[in-house]
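Trainee: Quick check, what structure comes out for this input:
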Amino acid sequence: MRKRKAHNSIKTAERLARQKLKHTAIGCVAAQGPCQLLDLRTQKPLVMHPATFQLISQLRHQWTVYIAVFGINVFGKHYSKSEEIQVTHPQFQRDMVETLNTHHKKLVDGFNPNHLLSVGWLATPYIYEWREEQAFKMLESLGALAFEKTDKNEIYSLIA
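Mentor: Modelled structure (predicted):
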């Protein structure tokens, strides 16, 4: 008689998470509110249920993060500088915070402070290759460019 495969609840949860989080990303723009769950196919926000939040935060994932800094030049044209970070081994979302802050700070420090408008990031809990146009469009929909600069170099959000 053949022995049944042992039940492994962690592997079952990881498999469920991969299925549930397929074609999704988490996005955030500083000063525009909390992080949002996004559908990569439609590029629209999804409702973040507590169960989805648990799948993201309580399991290790092989994250791919796209970080960007947005600016506006003297001619009024928007532009961005970005970097893609791929995690080499699965880790918790909370363990990535320090690494991402370091990368974001380095990106902001290399940006012209007179042009700086906002910062944002997109993350997928699986290996994903971001296209710059797609990422720019998604961060723009989250409000990355919804800021205005005054002559005194002060930044104001256009979203009230």
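
Trainee: C-alpha from now on. contacts and neighbour counts both.
Mentor: Fine.

Trainee: Now do the buried residues in the helix or strand hosting A51.
Mentor: Element membership for A51 (DSSP states H and E) is helix 50-57. Buried residues in helix 50-57, counted by 16 or more other CA atoms under 10 Å: L55, I56.

Trainee: tell me what that helix is packed against?
Mentor: Applying 3 or more CA pairs under 8 Å, 6 or more residues apart in numbering; DSSP states H and E, one finds that helix 50-57 contacts helix 9-20.

Trainee: From the rest of the structure, what touches the helix it packs on?
Mentor: T52, L55, I56, L59, Y126 (CA atoms under 8 Å, 6 or more residues apart in numbering).

Trainee: so how many other residues sit close to the residue lying closest to G120 once chain neighbours are set aside?
Mentor: Closest residue to G120 apart from its sequence neighbours, by CA to CA, 6 or more residues apart in numbering: V29 at 4.1 Å. If you count neighbours by other CA atoms under 10 Å, V29 ends up with 24.

Trainee: Could you also give me the structure for this second sequence? I'd like to compare it with the first:
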Amino acid sequence: MKKRKPNNMRTRIERASRALLNANHVAVVHIDPSGRQGMINRKSCTSIPPGQRMAEAVCDVAHRWTIYVSVQCRDQRGHRYTKSVEVAPQGNYLAAHLEDVIEDTYKTLVAESNPNHRVASGWIAIPAEISLTEEQAAQVFDAVGVWDQQRAA
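Mentor: Next up is the predicted model:
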């Protein structure tokens, strides 16, 4: 006779949290200079209202993250262009521990961009191993208003 695996509550919570995030196609977006940060559905580009269950699923469970860092620029003729890089740190990380990975890549990319052309910069963090195309990332950034934002006071 087989012996059943013991009930592991932490594993069940992690599995349920990942299922919730995958079902809602959650991505965390941050844009500067306004400093706006929030969660968005990366497929439909609609804002996800803040809620305790969703926040716990993102912050309290370690995930394999994919981070898309981008700088939005506009040249003298008004043409928009972006400089972007995608980072996928190895291993599972809590959201609080991603700051170092994001900050290093973010500062490097901003330093490489032309300060006279720079309109905004930001990142999209996805709590899954999913790669974004440039078009998908542009749609997400457009949905949060990266091209016409006001500087935070």
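
Trainee: the strands in the second structure, which residues?
Mentor: Along the second structure, the segments classed as strands by DSSP state E run 26-32, 36-41, 47-48, 66-74, 80-87, 118-126.

Trainee: so what does the first one touch, helix or strand wise?
Mentor: By that I understand strand 26-32 of the second structure. So strand 26-32 of the second structure, by 3+ CA pairs under 8 Å, 6+ apart, packs with strand 36-41, strand 118-126.

Trainee: and it, which stretch of the first structure?
Mentor: Using TM-score structural alignment, strand 26-32 of the second structure corresponds to residues 24-30 of the first structure.

Trainee: Any figure for the gap between the equivalent of S121 of the second structure over in the first structure and I127 of the first structure?
Mentor: Matched across to the first structure, S121 of the second structure falls on V119, judged by TM-score structural alignment. For V119 of the first structure, the distance to I127 of the first structure equals 22 Å [CA to CA, to the nearest Å].

Trainee: for L21 of the first structure, same thing?
Mentor: 12 Å.

Trainee: how far is stretch 127-136 of the first structure from where the chain is centred?
Mentor: Averaging C-alpha positions (CA atoms, centre = their mean, to the nearest Å) puts stretch 127-136 of the first structure 11 Å from its chain's average.

Trainee: typed the wrong thing, it's stretch 77-96 of the second structure
Mentor: 8 Å.

Trainee: what do you get for stretch 138-153 of the second structure?
Mentor: So, by CA atoms, centre = their mean, the centroid of stretch 138-153 of the second structure is 14 Å from its chain's centroid.

Trainee: Give me the residues contacting it.
Mentor: Applying CA under 8 Å, 6+ apart, the contact partners of stretch 138-153 of the second structure are 31-35, 40, 42, 45-46, 72, 119-121.
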